[in-house]
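**Student:** missing the sequence, but the structure's below:
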């Protein structure tokens, strides 16, 4: 039995390599991208800190002319939150933050309007009562300093203390507290605290620099801009209501145009939504967590920290999403009980990164579809879940086969930090 490779066991059009016990998983994965109008994607699986699947297929552009490559990254929407949470855990690990300390002790401005007792843990669990956007514009969303300031000045709402998904504000809350103790914005922290120690170029916040090996796939979504006067009139009014739920947490005028064309959304720092990652970079991050905090000889997180990320959250409806979103320290468990073991974060469109410390396994699944004829995109991974579990069990039992290392390693890129740096003590 040998590793599956191009023309040696992998389905037609699939590049990379895989342990042969994942053959059925790869066939299902390939079937998700049946033609040019269905884009492309990548799947990477780790066991015991070693890559056992690293495959990619399809096209990275809307015209179906540019093939997905080993260094194609996708904007992964809310799967970005898992990377942002990992930044926090790295800082906690070094004693720069503490989960149960009020945010205002690090970021004094945040204590305004009765928020002095909201802790870092509350923010990570989506319980700070600051989920709604409250009338922000597209211009506002691209100004992360302004968004941090608005949240620092705002009062918490009636959802304070209750699980209510902070779809976009989560990222600026995290960046505000991390900036306070490091002097760095989240774009730089993604690179310094995650990409660098993992030695991968495949983790960015926002658009990668022009000289980066990681190239962003175009998002597949209709490109027309036909106005809808009724929706445009009603939507902001509904979003502004106190009980607007997920709509109030996600909607802003011009939201669709942000992911069309050249994806203007990538030009800001939105640490809850506009991460650009390769499946390889995302999987490697979760692989370190699942492997006791260690990967490739680097102690990415301490063993105690990695073990503490396995939570026991109560499964209850999220008051914004109205479905179970069992969060623990910035990651969530499977919204569908039993579908996946472990924890991670899913993103709009169905991309996700995941860790299962019980089997010391992890995976990253990314693609560039958002609204296509493949209407089940958000749940597309569901068909891979059971075959994936079976393959991981078989590979662990018989001895997993490591595949070659693909994709670019970490490289310095042009800095775009807009704040003075503080020295971060204890960097590994």
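**Tutor:** Arrived safely. The structure displayed is predicted, hence computed values, not measured ones.
**Student:** C-alpha from now on. contacts and neighbour counts both.
**Tutor:** OK.
**Student:** stretch 158-174: end-to-end distance?
**Tutor:** 21 Å (CA to CA, to the nearest Å).
**Student:** pull out the buried positions in that stretch.
**Tutor:** Judged by neighbour count (16 or more other CA atoms under 10 Å), stretch 158-174 contains these buried residues: 159-174.
**Student:** of those, which is the nearest to residue 315?
**Tutor:** residue 163 (10.5 Å; CA to CA).
**Student:** state the helix or strand in which that closest one lies.
**Tutor:** Under the criterion DSSP states H and E, no helix or strand holds residue 163.
**Student:** which residues in the stretch 251-400 of the chain form strands?
**Tutor:** 275-277, 294-295, 298-299, 327-328, 331-332, 343-346, 352-356, 361-367 (DSSP state E, counting those that start in this stretch).
**Student:** what is the first one packed up against?
**Tutor:** The elements that strand 275-277 packs onto, with contact taken as 3 or more CA pairs under 8 Å, 6 or more residues apart in numbering; DSSP states H and E, are strand 72-75, strand 203-205.
**Student:** following the shortest one, which helix or strand comes up?
**Tutor:** Counting by DSSP H and E, the next helix or strand C-terminal to strand 203-205 is strand 215-216.
**Student:** still on that earlier bit, want to throw the strands of the stretch 251-400 of the chain into JSON lines with distance to residue 115 and mean neighbour count?
**Tutor:** Shown next, in JSON lines, are the strands of the stretch 251-400 of the chain (distance: least, CA to CA, whole Å; neighbours: other CA atoms under 10 Å):
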{"stretch": "strand 275-277", "distance to residue 115": "28", "mean neighbour count": "30"}
{"stretch": "strand 294-295", "distance to residue 115": "36", "mean neighbour count": "22"}
{"stretch": "strand 298-299", "distance to residue 115": "35", "mean neighbour count": "15"}
{"stretch": "strand 327-328", "distance to residue 115": "21", "mean neighbour count": "24"}
{"stretch": "strand 331-332", "distance to residue 115": "23", "mean neighbour count": "25"}
{"stretch": "strand 343-346", "distance to residue 115": "27", "mean neighbour count": "25"}
{"stretch": "strand 352-356", "distance to residue 115": "32", "mean neighbour count": "29"}
{"stretch": "strand 361-367", "distance to residue 115": "36", "mean neighbour count": "30"}
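**Student:** use this one as the comparison:
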């Protein structure tokens, strides 16, 4: 299978790895971008949009990127911090008074951004369809009690972080999250990314291909945080291919884009807060990202993780292929990955439609990122 796009010779290992994975069937369709200080040294795509391999993945193909969406949502919050509209150390209830209910009056904005708020999902009963109803979903989160006490212990806010941060965005700007992303981020940067997907773009979406079923003990944990998080609600991967999902505003899970557009937006972190004359952040706010908020076994994912304010930080036990340097990152269910490395002004972005097992990274993401660093990225 031909891999399309541009790739500098020294990064040919990235192109070769993508081509090999498409040929073997490990990859269906995907795109990869490596941006170094505004120069795309890798900008490639290949494979197919559909499991029958009848429609090629093209330059303008987009797909649901799952929790990679969270990185864009966190960037929105950081922009509001930069503008003085949010204070990461202020209680959420200062901006969203209803959130103070059930003992949440001392939970701060940074706790939502670092997965330490104790509100990592919805109290059941709660369905995937309920997530589509913004007022219902946010009012339920505001009313419920936190599931654990420590604000320095993370429990991955798998499906609800976009509603939590998105409601803050709405309260201080008057705009729904998806509109803020369109008007203040994707539009000014010319990035082909959106929360949800406009119907006019559905024809170029690569449907996601669900991952293998989880192991039988996936939702077993002593504190039941994992079970409560991933069953509140239990999201089926195929839901991402439905009209209702695409019409919803869910900043944790339903962003649509490709490697180029995600890199375009997130490279603002690697490039000091400004991309081609569009300033989104100041350096002081970028520094906030790297202030460690938690470091230990995540109560929802059950693996060691480190979180700064808005992003994951390197944790060699869990993601050994991300160097233990001043790097921030996150990815999406099934394997997509976005990595920002400000010290070398490098951004790595990988988006695909065939989901692998697990929440954090994948064998394919590891392969491409290792090839990037081997080339000097």
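**Tutor:** Yep, that arrived. Worth saying up front: this structure is predicted, and the values here are computed from it rather than measured.
**Student:** TM-score them against each other, please.
**Tutor:** TM-score of the superposed chains, computed with TM-score structural alignment, normalised by the length of structure 2, equals 0.89; 367 aligned residues with a CA RMSD of 2.8 Å.
**Student:** to residue 63 of structure 1, which of the strands of the stretch 251-400 of structure 1 lies closest?
**Tutor:** Of the strands of the stretch 251-400 of structure 1, the one closest to residue 63 of structure 1 (CA to CA) turns out to be strand 361-367, at 15.3 Å.
**Student:** what does residue 182 of structure 1 align to in structure 2?
**Tutor:** Per TM-score structural alignment, the equivalent position to residue 182 of structure 1 in structure 2 is residue 173.
**Student:** spit out the contact partners of the nearest residue to residue 308 of structure 2 once chain neighbours are set aside.
**Tutor:** Nearest residue to residue 308 of structure 2 in three dimensions, chain neighbours excluded: residue 292, at 4.4 Å (CA to CA, 6 or more residues apart in numbering). Applying CA atoms under 8 Å, 6 or more residues apart in numbering to residue 292 of structure 2 gives the contacts 306, 307, 308, 309, 313.
**Student:** coming back round to it: residue 36 of structure 1 is nearest to which of the strands of the stretch 251-400 of structure 1?
**Tutor:** Of these, nearest to residue 36 of structure 1 by CA to CA is strand 361-367, at 13.1 Å.
**Student:** now do the equivalent of residue 128 of structure 1 over in structure 2: how many residues are near it, please.
**Tutor:** Counting by TM-score structural alignment, residue 128 of structure 1 corresponds to residue 117 in structure 2. Residue 117 of structure 2 has 27 neighbours, counted by other CA atoms under 10 Å.
**Student:** residue 117 of structure 2 in helix, strand or coil?
**Tutor:** Following DSSP: H, G, I helix; E, B strand; the rest coil, residue 117 of structure 2 is assigned to coil.
**Student:** before we move on, what about the one 4 residues further on?
**Tutor:** Residue 121 of structure 2 falls in the coil class when you classify it by three-state DSSP.
**Student:** ok, now which ones touch it?
**Tutor:** Contacts of residue 121 of structure 2 by CA under 8 Å, 6+ apart are 157, 158, 159, 160, 228, 229, 230, 232, 233.
**Student:** of those, which stay in contact in structure 1?
**Tutor:** Mapped onto structure 1 and checked by both residues aligned by TM-score structural alignment, their matches' CA atoms under 8 Å, the contacts of residue 121 of structure 2 keep the contacts 157, 160, 228, 229, 230.
**Student:** list the ones among the contacts of residue 121 of structure 2 that fall in helices.
**Tutor:** 228, 229, 230 (DSSP state H).
**Student:** the first one: how many residues sit nearby?
**Tutor:** Other residues within reach of residue 228 of structure 2, judged by other CA under 10 Å, total 21.
**Student:** which one in structure 1 is aligned with it?
**Tutor:** For residue 228 of structure 2, the aligned residue in structure 1 is residue 248 (criterion: TM-score structural alignment).
**Student:** now its match: closest residue in space, sequence neighbours ignored.
**Tutor:** The shortest distance from residue 248 of structure 1 to any non-neighbouring residue, by CA to CA, 6+ apart, is to residue 239 (4.1 Å).
**Student:** pull the contacting residues for the match of residue 228 of structure 2.
**Tutor:** Applying CA under 8 Å, 6+ apart, the residues near residue 248 of structure 1 are 131, 132, 133, 134, 238, 239, 240, 241.
**Student:** same thing but at 10 Å, please
**Tutor:** 131-135, 166-167, 235-242, 320 (CA atoms under 10 Å, 6 or more residues apart in numbering).
**Student:** residue 366 of structure 1 versus that one, what's the distance?
**Tutor:** 27 Å.
**Student:** one step back: surely the match of residue 128 of structure 1 meets residue 142?
**Tutor:** No - the criterion here is CA atoms under 10 Å, and residue 117 of structure 2 misses it with residue 142 at 12.0 Å.
**Student:** mutual contacts of these two, please.
**Tutor:** residue 104.
**Student:** just tell me the aligned range of stretch 128-148 of structure 2 in structure 1.
**Tutor:** The aligned range for stretch 128-148 of structure 2 is 138-158, by TM-score structural alignment.
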